[in-house]
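[1] Sequence first, then the predicted structure:
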Amino acid sequence: MALRRPFGLPRQVLRPAVRSSLGYHQEQRFSFATTVPPVTQNATGSKGPTAMVFLNMGGPSTTNEVEDFLSRLFADGDLIPLGRLQTYLGPLIAKRRTPKIIKQYSDIGGGSPIRKWSEYQCQEMCKLLDKLNPETAPHKPYVAFRYAAPLTEQMYTQLFDDGFGKGRGGRAVAFTQYPQYSCSTTGSSLNELWKWRNRLEGKRTNGTEEASGAIQWSVIDRWPTHPGLVEAFARNIEDQLKTYPEDKRSGVVLLFSAHSLPMSVVNRGDPYPAEVAATVHAVMQRLNFSNPYRLCWQSQVGPSAWLGAQTSDTVQEYVKRGQTDLVLVPIAFTSDHIETLYELDLEVMEEANSPGVKRAESLNGNPIFIEALADIAHKHLQRGEKCSLQMTLRCQGCKSDRCLESKKFFAGEETSSLVV
């Protein structure tokens, strides 16, 4: 099928290999054309340069990094709340689980590919942004992981080395790579960024005034139903459905799988389950509801109650009932990592022991997805917003002063009063 331009991106932005479009007929609605020659990575626009910082959980690139990765992960009360004993229980759990997790990473090639894909996605997005938004170019790519290198503090030091901050000012955009917002993921990454910003650049005076020459931050905090994200998922699903016989294709069950959350986080009012469901519905709408589908949850840790039904249990139950044609769709991940390559591919699918149980490709280097990232960032830069209004609202049951102060910081002076 011939492809047209995705969601209004100019033709000169697209790589020659990608002539396609998402079919949303938005070309007439948006026009980003400019008579100014595009600014390249070697030139500076009137408002540039701009640091584009991808936030994500991260993963150990080698098995030697596994224990440190787990130690940071289980020490994070935003992700896995263990109460007052967090500092004691976290390291114990991490040490106990390290041998098992080392084996899992060994089975997928000796480490997580998430750094490789994150750096590639950010670099390619920045190339598109230089042409879309020349006034804020060059757009410099950075990655800040929460639990693995490059850690937030390492990224911040790199910003300093590259001429941002330390009295020189400059703009940076924290761009979450969790499409759906959760206090356990995006919230935790932003809390960590806020912590290191205060340590390395000083707190705002009077609560609002920046230290002289500090980096000016804004946040892209969620994008669960962006047309490009939806289209990239839909195309991958369609590609996998084509591997089934045509007469069976419409009966294949689509199982959308997302990382689960403890029910204590869900009941506090975390928006993640609703935003994941919104992504699923948008994808199914794009597919014209061609197949039966369900949303399920994976990666539960520990004995406490977590959001279900679990993906592994769901697959086993459907196969027992005779429904052996299933496509797993990792709907809350932007690239492959251990939850897809090991948990879905080597646990869930192998335990199902059915050739009809398959998985849709992850987004990884998908050009439609990368164009979507560029479009999201372009609109954010054009609007000049600090963050979304949705981010200013804390969970109904939130008692965290850290979360309150972090949100006030990123909301900025104009909207910090909305943070309650």
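    Thanks, I have the structure now.
[2] CA atoms for contacts and neighbours, from now on please.
    Noted.
[3] What segments of the stretch 1-150 of the chain are helices?
    Counting by DSSP state H, counting those that start in this stretch, residue ranges of the helices within the stretch 1-150 of the chain are 66-75, 86-107, 114-132.
[4] Highest mean neighbour count out of those helices?
    Of these, the one with the most neighbours on average (mean count of other C-alpha atoms under 10 Å) is helix 114-132, at a mean of 22.
[5] What is that helix packed up against?
    Counting contacts by 3 or more C-alpha pairs under 8 Å, 6 or more residues apart in numbering; DSSP states H and E, helix 114-132 packs against strand 50-56, strand 139-145, helix 367-383.
[6] which strands and helices sit next to the following helix or strand past the second one?
    Using DSSP states H and E, the next helix or strand after strand 139-145 towards the C-terminus is helix 152-161. Judged by 3+ C-alpha pairs under 8 Å, 6+ apart, the packing partners of helix 152-161 are strand 139-145, helix 186-201.
[7] and these as TSV, adding distance to Glu405?
    Converted to TSV, the helices and strands packed on helix 152-161 look like this (distance: least, C-alpha to C-alpha, whole Å):
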stretch	distance to Glu405
strand 139-145	21
helix 186-201	9
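[8] Of these, which stretch is the most buried?
    The most buried stretch of these, if neighbours are counted by mean count of other C-alpha under 10 Å, is strand 139-145, with a mean of 25.
[9] Which residues does that strand contact?
    With contacts defined as C-alpha atoms under 8 Å, 6 or more residues apart in numbering, strand 139-145 is touched by 41, 48-58, 118-119, 122-123, 126-127, 129-130, 150-152, 154-155, 189.
[10] Likewise for stretch 286-305?
    By C-alpha under 8 Å, 6+ apart, the list of residues contacting stretch 286-305 from outside reads 230-231, 234, 250-264, 277, 280, 284, 306-312, 314, 339, 343.
[11] Stretch 351-369 too?
    With contact meaning C-alpha under 8 Å, 6+ apart, stretch 351-369 is reached by 6, 18, 117, 120-121, 228-229, 231-233, 236-237, 239-240, 315-316, 319, 324-330, 333-336, 344-345, 349.
[12] which ones among those are found in strands?
    Residues from the contacts of stretch 351-369 lying in strands, with DSSP state E as the criterion: 326-330.
[13] between the residues you listed, which is nearest Gly170?
    Within the ones in strands among the contacts of stretch 351-369, distances to Gly170 taken as C-alpha to C-alpha reach their minimum at Pro330, with 35.9 Å.
[14] quick one: contacts for the closest one?
    256-258, 340, 360, 362.
[15] Those residues in helices, which ones?
    Residues from the contacts of Pro330 lying in helices, with DSSP state H as the criterion: none.
[16] Put this next to the first one:
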Amino acid sequence: MTASQVDQDQPGEGRLAHAPADHPPVARPRVGVVLANLGTPDATDYWSMRRYLNEFLSDKRVVDYPSWKWQPLLQLIILTKRPFSSGAAYRGIWNTDRDESPLLTITREQTRKVAEGLAAAHGDGVLVDFCMRYGNPSTDSVLRRMQAAGCEKILFFPLYPQYASPTTATANDQAFRTLMQLKWQPALRTVPAYFAHPDYITALANSVNEAYAAAEESPEVLVASYHGVPKRFLREGDPYHCQCQKTTRLLRERLGWEPDAVQTAFQSQFGPEEWVGPATVDHVAELARRGRKHIAVISPAFSADCVETLEEINEEIKESFLAAGGERFTYVPCLNDRDDHIQALLAVIENELAGWC
């Protein structure tokens, strides 16, 4: 159905041309853009954290062990203890003014700014919203709401610069699950990884330059810390590790720095498997033992600050560096809703909307 096939009775809806009088209203056709992020608990209490962690850790893309082996361990041991520690970590960074996690606050603001940019270019023909893979607003609820609003074509944008099975793939999986339940499926495009997009690299470099300019003395080393994955993922064809390495290289080249001035490490490791490395928490301690007194850490894999950056990096990893003899630690915030980051996201979106708008 095209716009010419709908007679508009009021903004946003109308009736099909030549349709019977009792035909239900049909929304005006539009294009939808959905920004998808990892997720957030609804609150920091035990049961809210348990619900969130259960959804997250039951995802086969995140933990791909056989259910008969993993679920008893998860339900009987991990989920009896971890909601307490995770809740404490979230309480330390919680946006108390809005009673929500920083990730939710930032993603909402990113969405608002992206919507403004697309409205300036396309008017009201593009509807923008956001969803979370785990927690709320759910992917299913947002896609259904967009379809009800007339979005016959939807661009689904996982906000992960580097592709990984536990992030990009599971976000796409969830979108496809909704499509499987719909009588009338919208056309769906997924946005590929943008780890090497020049506007994204420029935004990262700008954020580093600003952080260094604000420091009393420039850090001696910049550590690019990415979320870790098991090493076997690399052997099984997941490109994440390689894309992270390329992002670091492109960032270093954009900054014009020597190779040793920007180093790659990986955080958030758990379980008995061998993970890609070096582990950030150990690497920063080693830098301190080697005499580095001031380092900076940036998180290029996260589009918005969250518990892994605000709590893990700015507290746990920072403490590891200082305990090993380091003296000054600079955290370079995620790109969040910086204007240059929004422009990078808009450039990616406009490219992927080609032929639709």
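    Okay, I see it. Note that the structure is a prediction, hence the values are computed from the model and not measured.
[17] Got a TM-score for the two of them?
    A TM-score of 0.83 describes the superposed chains when it is computed by TM-score structural alignment, normalised by the length of the second structure; 321 aligned residues with a C-alpha RMSD of 2.3 Å.
[18] TSV please, covering the helices of the stretch 1-150 of the first structure and showing distance to Gln382 of the first structure.
    Supplementary listing: the helices of the stretch 1-150 of the first structure in TSV, determined by distance: least, C-alpha to C-alpha, whole Å:
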stretch	distance to Gln382 of the first structure
helix 66-75	35
helix 86-107	41
helix 114-132	10
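[19] right, so of the ones you listed, which gets closest to Glu371 of the first structure?
    Comparing the helices of the stretch 1-150 of the first structure by their distance to Glu371 of the first structure (C-alpha to C-alpha), the top pick is helix 114-132, with 6.8 Å.
[20] Where in the second structure does that closest one fall?
    Using TM-score structural alignment, helix 114-132 of the first structure corresponds to residues 103-121 of the second structure.
[21] tell me the average deviation of that stretch from the first structure after fitting.
    Aligned to the first structure and superposed, stretch 103-121 of the second structure gives a mean residue distance of 1.5 Å (mean C-alpha distance after the TM-score superposition for the first structure).
[22] How far off centre is that stretch?
    Centroid displacement of stretch 103-121 of the second structure relative to its chain, using C-alpha atoms, centre = their mean, to the nearest Å, is 14 Å.
[23] do the same with stretch 165-175 of the second structure
    For stretch 165-175 of the second structure, the distance from its own C-alpha centre to the chain's C-alpha centre is 11 Å (C-alpha atoms, centre = their mean).
[24] Which stretch of the first structure lines up against it?
    Taking TM-score structural alignment, stretch 165-175 of the second structure hits residues 183-193 over in the first structure.
[25] Which residues does the matching stretch contact?
    Residues outside stretch 183-193 of the first structure that contact it (C-alpha under 8 Å, 6+ apart) are 55-57, 76, 78-80, 145-146, 152-153, 176, 178, 181, 221, 270, 402-403, 406.
[26] now the residues you listed: which count as buried?
    Neighbour counting by 16 or more other C-alpha atoms under 10 Å classes 55-57, 76, 78-80, 145-146, 152-153, 176, 178, 181, 221, 270, 403, 406 among those as buried.
[27] Quick check, Leu89 of the first structure in contact with Pro81.
    No. With contact taken as C-alpha atoms under 8 Å, Leu89 of the first structure and Pro81 are classed as non-touching, separated by 10.6 Å.
[28] Share the number of residues neighbouring the aligned residue in the first structure for Gly291 of the second structure, please.
    Residue-level alignment of Gly291 of the second structure against the first structure, with TM-score structural alignment as criterion, gives Gly322. For Gly322 of the first structure, the neighbour count with other C-alpha atoms under 10 Å is 8.
[29] ok, now Gly59 of the first structure?
    The burial metric for Gly59 of the first structure, expressed as a neighbour count using other C-alpha under 10 Å, is 24.
[30] Off-centre distance for the helix or strand containing Phe266 of the second structure?
    Using DSSP H and E, Phe266 of the second structure sits in strand 262-267. How far strand 262-267 of the second structure lies from its chain's middle: 18 Å, per C-alpha atoms, centre = their mean.
[31] residues in the first structure aligned with it?
    Matched against the first structure by TM-score structural alignment, strand 262-267 of the second structure falls on residues 293-298.
[32] Map Ala196 of the second structure across to the first structure for me.
    Alignment of Ala196 of the second structure against the first structure is given by TM-score structural alignment, with Thr225 as its counterpart.
[33] For its match, give me its contacts.
    Taking C-alpha under 8 Å, 6+ apart as the test, what Thr225 of the first structure contacts is 278-279, 282.
[34] Only the buried subset of the contacts of Pro330 of the first structure, as a PyMOL command please.
    Command for PyMOL, covering only those of the contacts of Pro330 of the first structure found buried under the criterion 16+ other C-alpha under 10 Å:
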select buried, resi 256+257+258+340+360+362
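[35] Max pairwise distance over the contacts of Pro330 of the first structure: which two?
    Spatial extent of those (C-alpha to C-alpha) is set by the pair Ala258 and Ala360 at 13.4 Å.
[36] and the counterpart of Ala347 of the second structure in the first structure, how many neighbours?
    Counting by TM-score structural alignment, Ala347 of the second structure lines up with Asp375 in the first structure. Other residues near Asp375 of the first structure come to 23 when the count uses other C-alpha under 10 Å.
[37] quick one: Asp375 of the first structure and Lys242 of the first structure, what's the gap?
    Here Asp375 of the first structure is placed at a distance of 29 Å from Lys242 of the first structure (C-alpha to C-alpha, to the nearest Å).
[38] aligned partner of Pro41 of the second structure in the first structure?
    Counting by TM-score structural alignment, Pro41 of the second structure corresponds to Pro60 in the first structure.
[39] Contact partners for its match?
    In this structure, Pro60 of the first structure makes contact with 66, 69, 111-112, 148-149, judged by C-alpha under 8 Å, 6+ apart.
[40] let's see it at 7 Å
    Applying C-alpha atoms under 7 Å, 6 or more residues apart in numbering to Pro60 of the first structure gives the contacts 66, 69, 111-112, 148.
[41] so which of those hold up in the second structure?
    Counting by both residues aligned by TM-score structural alignment, their matches' C-alpha atoms under 7 Å, the second structure reproduces these contacts from those: 66, 69, 148.
[42] Give me the aligned partner of the last one over in the second structure.
    Meaning Ala148 of the first structure. Match for Ala148 of the first structure (TM-score structural alignment): Gly135.
[43] before we move on, what about the second one?
    Under the alignment defined by TM-score structural alignment, Phe69 of the first structure is paired with Tyr52 of the second structure.
[44] Of the contacts of Thr225 of the first structure, which is the most crowded?
    Thr279 (23 neighbours).
[45] Whichever residue in the first structure pairs up with Arg338 of the second structure - how many residues pack around it?
    For Arg338 of the second structure, the aligned residue in the first structure is Asn366 (criterion: TM-score structural alignment). For Asn366 of the first structure, the number of neighbouring residues by other C-alpha under 10 Å comes to 17.
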